[in-house]
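>>> here's my sequence, what's the structure:
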Amino acid sequence: MEDEFLLEILYRTCIMFVVILLVLRLSGRRGVRQLTLFEVAIILGMGSAAGDPMFQEEVPLLYGVTVLFTILVIYKGVTLLSVRLKFLHEILEGKSMVIVQEGEFEIKHEKDADFSQMEFFAELRNQSVEHLGQVRYALLETDATLSVLFYPDDDVKYGLPLFPNHYKAIKTLPINKPCACMFCGRVEEELLAIDAVCPRCQHKEWALALNTKRIS
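Alright, predicted model coming up:
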């Protein structure tokens, strides 16, 4: 009897796997990196609906298939509504967040629980950004990707370094060398003191600013 049910589990699993692939194909998504929180919730619901019929003998396959296609209909319906209703789109997908503007960090997000400066440093480094003076605009998209617009080489300005070998607080007061606030990226042409207060964010740590051109 157990052997027969093991064979049935294999059969059920194959059927539900094919159904899941079909539903995902019909949903129109091509990759996991494009998923929003709403879509992650849909995927989790689909996983739960598909899992039970695979190994629970008392749950008919038809029930699981019905749930999966019901979820698909709900997903398609809500997606169509969110295209027409901006507030619904923002609730489900969230908003894009400005990270860097004109070579400086956007500090209005400093108290957000999701804001991690070091994480954005890493993302920018992955795009061959050496310092913020190379970046005109950086936007965190709703799918967690980072979109970056760069200054042309001739317009690159002094900016906060992003790599550890240069992202270091100054120990002595530099002469005639621009420094960048290590928190917001504001550049001062000349500091009056090592612990000068940044007029933009009120922090007191500074690093030597760079103005090297971007190597793509």
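
>>> okay, CA-based contacts and neighbour counts for the rest of this
Fine.

>>> what about stretch 54-68, start to end distance?
Using CA to CA, to the nearest Å, the gap from the first to the last residue of stretch 54-68 comes to 13 Å.

>>> I should have written stretch 136-153 there, sorry.
From its first residue to its last, stretch 136-153 covers 12 Å (CA to CA).

>>> how about that stretch, which residues are buried there?
Neighbour-count burial for stretch 136-153, counted by 16 or more other CA atoms under 10 Å, picks out Arg136, Tyr137, Ala138, Leu139, Leu140, Glu141, Thr142, Asp143, Leu146, Val148, Phe150, Tyr151.

>>> give me the contact list for the helix or strand harbouring the third one.
Ala138 belongs to strand 135-140 when assigned by DSSP states H and E. Where contact means CA atoms under 8 Å, 6 or more residues apart in numbering, the residues beyond strand 135-140 that reach it are 96-103, 129, 146-151.

>>> returning to that earlier point: for the buried residues of stretch 136-153, which one is nearest Gly31?
Each of those was checked against Gly31 using CA to CA; the closest is Asp143, at 10.9 Å.

>>> wait, is the closest one part of a helix?
No: assessed with DSSP: H, G, I helix; E, B strand; the rest coil, Asp143 is coil; it does not lie in a helix.

>>> alongside the first, I'd like the structure of this one:
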Amino acid sequence: MNYGSIFIETLFGFIALFVLTKLLGKTQIKQLTAFDFISALILGELVGNGLYDDQVGLGAIAFAIVLWGILLYITEILTQKFKQTRNIFEGKPSIVIHKGKVSKQEMKKAKLDMNQLLHLLRSKDVFSIKEVDYAILETDGTVSVLKKSNYQMPIRKDLNLPIEQIMLPFMLINDGEIIYDNLREIGRDENWLRDELKKQEVYTEKEVFYAEYAKEEGVYIQSY
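Sure, this is the predicted structure:
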């Protein structure tokens, strides 16, 4: 193994990729679209294979990087000048919560389940579905949230209200299935949950897409 050759090719690959990244734009890692992510993987693979293949020299690595850079540059031009191509290369946002209701159809298209959605909402300081008026799944995998007016500013401190203890809501039903671990966590059982469903004229968990419990507000239900 020629360590000197590997050193030179590695240094060249690093500089070439760095320059290519600067030329193509300043997209941050957390803002990468699926296409950007694939592009980064392929670029890394091209350089990596070139480094450890004795039959591949600097010229071949440079050619691969330049060619891929040209293709990416053409793609950027196409998406800027022709709006129709943006959905193909960048994708489009999905409204996963519309007017307070979770869209199962949009979640299915995005391959998103309730646990993943709740995780994304928590990253936006939203711990309950009922706080949300609209939630949009962006092309980079993050979620943008518009809260219902009752949950927007001003905060309690602005109104000089006393501090209240905050309790996390628990998901009790997900896609028609009871979450028994969470039921036990709140000290309740299946019979109690069924009674709560009946109070809202729901007679089986199979009718419920999502249900959660908050101590001060009881059970919140969204049916299919």
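
>>> let me see the TM-score of these two.
Taking TM-score structural alignment, normalised by the length of structure 1 as the basis, the two superposed chains have a TM-score of 0.72; 188 aligned residues with a CA RMSD of 3.2 Å.

>>> one step back: for the buried residues of stretch 136-153 of structure 1, could you give me CSV that also reports distance to Phe38 of structure 1?
Converted to CSV, those look like this (distance: CA to CA, whole Å):
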residue, distance to Phe38 of structure 1
Arg136, 31
Tyr137, 27
Ala138, 24
Leu139, 20
Leu140, 17
Glu141, 15
Thr142, 11
Asp143, 11
Leu146, 20
Val148, 25
Phe150, 31
Tyr151, 35
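
>>> out of those residues, who's nearest Ser116 of structure 1?
Distances from these to Ser116 of structure 1 were compared by CA to CA; the smallest belongs to Leu140, at 11.9 Å.

>>> show me what the closest one aligns to in structure 2.
In structure 2, the residue matched to Leu140 of structure 1 (TM-score structural alignment) is Leu137.

>>> quick one, what contacts the nearest residue to its match once chain neighbours are set aside?
Taking CA to CA, 6 or more residues apart in numbering as the measure, Leu137 of structure 2 lies nearest to Val143, with 4.5 Å between them; neighbours along the chain are not counted. Residues in contact with Val143 of structure 2, defined by CA under 8 Å, 6+ apart, are Leu120, Leu121, Lys124, Ala135, Ile136, Leu137.

>>> again, only using 10 Å
Val143 of structure 2 makes contacts with 93-96, 117, 119-121, 123-124, 135-137, as judged by CA atoms under 10 Å, 6 or more residues apart in numbering.

>>> spatially central, which residue of structure 2 would that be?
The residue lying closest to the centre of structure 2 (CA atoms, centre = their mean) is Gly141, at 3.1 Å.

>>> residue ranges for the helices of structure 2, please.
For structure 2, helices defined by DSSP state H occupy the ranges 3-24, 34-52, 58-81, 86-89, 104-109, 114-122, 180-185, 190-199.

>>> I'd like those as a markdown table, with mean neighbour count and distance to Ser223 of structure 2 appended.
Converted to a markdown table, these look like this (neighbours: other CA atoms under 10 Å; distance: least, CA to CA, whole Å):
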| stretch | mean neighbour count | distance to Ser223 of structure 2 |
| --- | --- | --- |
| helix 3-24 | 14 | 46 |
| helix 34-52 | 16 | 32 |
| helix 58-81 | 15 | 39 |
| helix 86-89 | 14 | 31 |
| helix 104-109 | 14 | 11 |
| helix 114-122 | 16 | 14 |
| helix 180-185 | 14 | 19 |
| helix 190-199 | 14 | 11 |
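
>>> would you reformat those as CSV and include distance to Gly218 of structure 2?
Below are the helices of structure 2 laid out as CSV (distance: least, CA to CA, whole Å):
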stretch, distance to Gly218 of structure 2
helix 3-24, 52
helix 34-52, 40
helix 58-81, 48
helix 86-89, 41
helix 104-109, 23
helix 114-122, 19
helix 180-185, 13
helix 190-199, 9
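
>>> so which of those helices is nearest Tyr210 of structure 2?
Relative to Tyr210 of structure 2, the nearest member of the helices of structure 2 by CA to CA is helix 114-122, separated by 8.2 Å.

>>> mean per-residue distance, that closest one to structure 1?
Here helix 114-122 of structure 2, set against structure 1 after superposition, deviates by a mean of 1.0 Å using mean CA distance after the TM-score superposition for structure 1.

>>> elements contacting that helix?
Contacts of helix 114-122 of structure 2 with other secondary structure elements, assessed using 3 or more CA pairs under 10 Å, 6 or more residues apart in numbering; DSSP states H and E, are made with helix 104-109, strand 132-137, strand 143-147, strand 170-174.

>>> now render those as a markdown table, adding distance to Ile221 of structure 2.
Conversion of these to a markdown table gives the following (distance: least, CA to CA, whole Å):
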| stretch | distance to Ile221 of structure 2 |
| --- | --- |
| helix 104-109 | 14 |
| strand 132-137 | 14 |
| strand 143-147 | 18 |
| strand 170-174 | 9 |
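
>>> quick one, the strand holding Ala138 of structure 1 and helix 117-126 angle?
120 degrees (axes from the mean of the first three to the mean of the last three CA atoms, to 10 degrees).

>>> ends of stretch 142-153 of structure 1, what's the gap?
Across stretch 142-153 of structure 1, the terminal residues are separated by 29 Å (CA to CA).

>>> how far is it from where the chain is centred?
In terms of CA atoms, centre = their mean, to the nearest Å, the centre of stretch 142-153 of structure 1 is found 12 Å from the chain centre.
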